[in-house]
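this one's structure only:
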């Protein structure tokens, strides 16, 4: 099995957006049955194929059909196992997952109206169409997580895996770089800071006293691009943090359902928060964010500070990691010694194409050990900060090796080990499940593991 990651609701909605025509053209029939009543329809498989071919038009359609059937059978088996193990997914969790998926596509398409236009359904109808599928996905993911999350891999296993690859089959990797950054946020002008707070006080009064709708006010006023178009809503805010500003979390969990918080200040600006629903240590909330605007003088002050830090680095007063610890105001990269990490491999060594384009454009002008001039950049929070960039290392295009590519090879080896464990689970469990597959799939040899005890 090449890819056993469980298909989630996001793929289902993607298929809805991309494959309406494909589904309409398929005369539906049952392609497979798992357990007593878990049915896989031919239209579902064709929709997945159409979705995949949108991104990889050269893919072998027959091989793809076999692979998708295998993935869907595996998912149904995991759902069956979840029921046997009494794995429960609450309605609140399903609703939160659906809201998150809708919010993702609203962000991608620009508005709820555009999503409804493209899908041909209202938001309510969309969510209801995929509620059962979302629940099944979550059940399957939990069983798969219980099975695979404990799988680890040792350095010896990584070396052994690498040594099984024939020399002439080693992949060729492009140039890779290690880049870091020291970030300084521009100071806020006191008058503009007061203006932002006063503006939010007025908005809060309209909501609390004049009974204006919080969602509508968030749509109209909030400076948070991640939630503005969704009425300021965030689901699954965790009391334990999970990336949320601690001041925001503390204020949110003091609220009763429907209550609106006083003004809360975080590193992002000023907020008011409305509690929608609380579930133990998680909550669904709305918020309105108002940010103080920055002037050119604010950015100039940040540049002056970065120039000073850069001069100290060049003079050898600090090394890069020491300067990050002393000066950098970016919480994310501060935890990694200032290094920018590849989100997939968690390694600081990454392909140039994965870098922020603004950093990628600097590479030809820098040398290993050098520091860029200060620059303004989008900090990913809908705001701008300032930084200097450090080039720690750059590799030439090369064949894979354990020195330069350990993190990548480790991840491949780990996925192979997880895949084997899942195969072993299928071999153990398949005799206990009824699986019936349509004759059209007899040529899919990888499906034999699922039906050999059901013939």
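Now that the structure is in, tell me what you want to look at. Just so it is clear, the model here is predicted, and its values are computed rather than measured.

contacts, neighbours, all on C-alpha from now
Fine.

and the residue lying closest to residue 7 once chain neighbours are set aside, what does it touch?
Counting by C-alpha to C-alpha, 6 or more residues apart in numbering, residue 7 lies nearest to residue 137, which is 6.9 Å off, once chain neighbours are set aside. Residues in contact with residue 137 (C-alpha atoms under 8 Å, 6 or more residues apart in numbering) are 6, 7, 8, 9, 75, 79.

out of those residues, who's nearest residue 149?
Relative to residue 149, the closest of the contacts of residue 137 is residue 6; by C-alpha to C-alpha it sits at 14.0 Å.

what about the helices in the stretch 51-200 of the chain?
Secondary structure of the stretch 51-200 of the chain (DSSP state H, counting those that start in this stretch): helices at 61-84, 91-109, 112-119, 123-129, 131-148, 155-163, 190-208.

one more to weigh against that first structure:
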């Protein structure tokens, strides 16, 4: 649809580097030929090619951005160096203005995010040395310093964008006017959508398995009390990938989105105390409270997850196969079975219906679905029930499920009454884009910006050259 700019995503290899509709510089339209002098040329010396406030951009930063996209499997054939510079200029402007507006980003939160990213990278490349080598850094410290700065600038930019667009709201009348101004032959196509329900049966973990984990955690606690390092034990034994590389470290407060059981135990401890093993939906934990700073706690924890036995898995599979047979034999409806027999509390109350996390309604557009769910339901007809699926949930572990497509809406041209929610999203997105554009125009005028060398010949969407 011509009224909404296309989306392009520039992804860092293992962490978020998002372009949305707000990233106006990266667009598919080709630059005029006479302005493409830097599209295929590189400056011989890697120097500063642009300055935005206190931030600088090197020519090599553009090369890195291209390499990072290509390394993550993305295509760069429609992105010019001028467009990439425009994206980097936007990022720096957001980050610069965030500092001017006193937006605070806590270093502890960035470190936590960095550790999670590093854990994932190490998992993919098998060692920290391989990660450092892949990113062409001289040492682990150099790599971590650069990654920290990238993540901090991204967070500042994100918080600044959020501050700009959060106040923007759309009324029903604005939504209607937005739709009316789209010519009929240019109205967007709404892709095929489906509504899905599922029934989940989780294998039961035996009390013996739970007790074995509890005993192991008690033994670790005893060893630490006798002088062993909790940090080392966490690195060796925790099953929490988000904190393994940092020795189980987290800094939390009462607003941190951790499960209630974890926070209740953490806030019951004194400095230097280690908790008894306790259970959450993730498994069993022990917590070592290092420091109390007001309402903030600095702690380390070890997570261990009881293992499911083959017999328990077989029992769960037999149960869900029987549930499916009863539904096919019309002894019970799918919705009734979900409400009374499913182990998934999030969907049980509404008959197993899945909610789209992006839109908060029950419809999923096929082309934008989670790839795993897509592979399970894309070829199913309305009312059809899937085969029994072995699912490995990150939180719940192995479980069996059956799925049913409860409704299938074929591809169609947008209709105001039937597709109001999606049209409202498009109208809001356009209004947000306009708010960003207006903000950018004003801040570019107020901010020190300098572009050097051949990049002065670029044609930008924003007035970076202040002509």
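That came in fine, so what should we check first? Keep in mind that this is a model prediction, so the values were computed, not measured.

okay if I get the helices of the stretch 51-200 of structure 1 as a markdown table plus distance to residue 350 of structure 1?
Listed next are the helices of the stretch 51-200 of structure 1 as a markdown table, based on distance: least, C-alpha to C-alpha, whole Å:
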| stretch | distance to residue 350 of structure 1 |
| --- | --- |
| helix 61-84 | 29 |
| helix 91-109 | 26 |
| helix 112-119 | 34 |
| helix 123-129 | 38 |
| helix 131-148 | 26 |
| helix 155-163 | 19 |
| helix 190-208 | 39 |
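
which one of those lies closest to residue 258 of structure 1?
Residue 258 of structure 1 sits nearest to helix 190-208 of all those, at 10.6 Å, using C-alpha to C-alpha.

so which bits of whichever helix or strand comes after that closest one are buried?
Going down the chain from helix 190-208 of structure 1, the next helix or strand is helix 214-221, by DSSP states H and E. Neighbour counts over helix 214-221 of structure 1 (16 or more other C-alpha atoms under 10 Å) mark 214, 215, 216, 217, 218, 219, 221 as buried.

dump these into a markdown table; add distance to residue 53 of structure 1 as well.
Output for these, formatted as a markdown table (distance: C-alpha to C-alpha, whole Å):
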| residue | distance to residue 53 of structure 1 |
| --- | --- |
| 214 | 42 |
| 215 | 38 |
| 216 | 39 |
| 217 | 41 |
| 218 | 38 |
| 219 | 36 |
| 221 | 40 |
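
just the closest of the residues you listed to residue 313 of structure 1, please.
Set against residue 313 of structure 1, the nearest of those by C-alpha to C-alpha is residue 221 (42.1 Å).

which residue lines up with the closest one in structure 2?
In structure 2, residue 221 of structure 1 lines up with residue 237, judged by TM-score structural alignment.

tell me which element the closest residue to its match other than its chain neighbours is part of?
With C-alpha to C-alpha, 6+ apart as the criterion, residue 237 of structure 2 has its nearest non-adjacent residue at 7.1 Å, and that residue is residue 302. Per DSSP H and E, residue 302 of structure 2 falls inside strand 296-304.

now that strand against helix 207-225, angle please.
For strand 296-304 of structure 2 against helix 207-225, the angle by axes from the mean of the first three to the mean of the last three C-alpha atoms, to 10 degrees is 130 degrees.

what residues of strand 296-304 of structure 2 count as buried?
297, 298, 299, 300, 301, 302, 303, 304.

how far away from the center of its chain is that strand?
Centre-to-centre, strand 296-304 of structure 2 and its host chain are 23 Å apart (C-alpha atoms, centre = their mean, to the nearest Å).

and it, what does it pack against?
Other elements packing on strand 296-304 of structure 2 under the criterion 3 or more C-alpha pairs under 8 Å, 6 or more residues apart in numbering; DSSP states H and E are helix 230-237, strand 249-252, strand 283-293.

and residue 380 of structure 2, which of the ones you listed is closest to it?
Residue 380 of structure 2 lies closest, by C-alpha to C-alpha, to one member of these: strand 283-293, at 34.7 Å.

just the residues contacting that closest one, thanks.
By C-alpha under 8 Å, 6+ apart, strand 283-293 of structure 2 touches 213-214, 217, 221, 230, 265-266, 269-279, 297-306.

so that strand versus strand 296-304, what angle?
Using the same axes, to 10 degrees: strand 283-293 of structure 2 against strand 296-304 is 160 degrees.

angle of strand 283-293 of structure 2 against helix 230-237?
150 degrees.

mean deviation, strand 283-293 of structure 2 versus structure 1?
After superposition onto structure 1, strand 283-293 of structure 2 lies on average 3.4 Å away from the residues it aligns with, using mean C-alpha distance after the TM-score superposition for structure 1.

trace residue 329 of structure 1 over to structure 2, please.
Per TM-score structural alignment, residue 329 of structure 1 is aligned with residue 343.

same question for residue 142 of structure 1.
Residue 142 of structure 1 maps onto residue 159 in structure 2, by TM-score structural alignment.

now do that match: how many residues are near it, please.
17 (other C-alpha atoms under 10 Å).

cool, residue 351 of structure 1 as well?
17.

ok, now which ones touch it?
174, 175, 176, 177.

what span of structure 1 is the top strand by length along structure 2 aligned with?
Secondary structure of structure 2 per DSSP state E: the longest strand is strand 397-409. Under TM-score structural alignment, strand 397-409 of structure 2 corresponds to residues 383-395 of structure 1.
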